[in-house]
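Visitor: Need a 3D model of the sequence below.
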Amino acid sequence: MAKITYIEHNGKKHEVEVANGLSVMEGARDNNIPGIEADCGGACACSTCHVYVDEAWLEKIPGKDAMEEDMLDFAFQPNPTTSRLTCQIKVTDALDGLVVQMPEKQI
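Guide: Model prediction:
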């Protein structure tokens, strides 16, 4: 289990525990975190779970695959370095303390 901090665009923080094996998106959904819509349910078929990963965590999470890169093109104001789709980040103990920030809106 990992504690993940989700930060809304307005700065409000939500620190929740997310079980290993779930995605960061599922952690947000299961804890009613606003700002992550997850319209496709985690199939990497939309960009409504887009976040900016805190730079301290960029080297600690698995890299993006081609499908995620393609979907990020449809996200609101993607950042080539820090933007990720939370449905593609699986929670492990190594992610304890992960911090992600939601964009102003999801598309």
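
Visitor: CA atoms for contacts and neighbours, from now on please.
Guide: Fine.

Visitor: Let me see the ranges of the strands in the chain.
Guide: 2-7, 13-18, 50-53, 83-85, 99-101 (DSSP state E).

Visitor: So which of these is nearest residue 27?
Guide: strand 13-18 (5.4 Å; C-alpha to C-alpha).

Visitor: Following up with a second sequence; could you model it the same way so I can compare the two?
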Amino acid sequence: MSKVRFVQPDGRDSVIEVVSGVSVMLAAVRNGVPGIEGECGGCLDCATCHVYVDIAQVAALPSPNDDEHELLATVASPRKSNSRLSCQLKSPFPTETLTIYVPEAQS
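Guide: Model prediction:
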């Protein structure tokens, strides 16, 4: 089982265990993590699950596909080099605990 550490814009954080095959978005929604909406349910159709992956961990993750890149161009908070859609980040992760920074806004 992997873990995800969610860091809110105000610095508060929480750690959630994620079973294999479950996305960061689904784990966040199921556990009531504020700031991750996931309006499309993880269908890669809305960009309301935008997050920032810890810069030291982003290179270890699979690269975004073309559809994710296209949706990242529409996010409400500034797009950064470590921006990802959390519906596309599935457990297990390449590190014991994946650190995710929740942006200020989703929509």
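
Visitor: circling back: rebuild the strands of structure 1 as a markdown table, extending it with mean neighbour count and distance to residue 43 of structure 1.
Guide: Listed next are the strands of structure 1 as a markdown table, based on neighbours: other C-alpha atoms under 10 Å; distance: least, C-alpha to C-alpha, whole Å:
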| stretch | mean neighbour count | distance to residue 43 of structure 1 |
| --- | --- | --- |
| strand 2-7 | 21 | 21 |
| strand 13-18 | 18 | 19 |
| strand 50-53 | 26 | 13 |
| strand 83-85 | 26 | 10 |
| strand 99-101 | 22 | 20 |
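
Visitor: want to throw those into JSON lines with distance to residue 73 of structure 1?
Guide: Below are these laid out as JSON lines (distance: least, C-alpha to C-alpha, whole Å):
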{"stretch": "strand 2-7", "distance to residue 73 of structure 1": "22"}
{"stretch": "strand 13-18", "distance to residue 73 of structure 1": "26"}
{"stretch": "strand 50-53", "distance to residue 73 of structure 1": "11"}
{"stretch": "strand 83-85", "distance to residue 73 of structure 1": "10"}
{"stretch": "strand 99-101", "distance to residue 73 of structure 1": "18"}
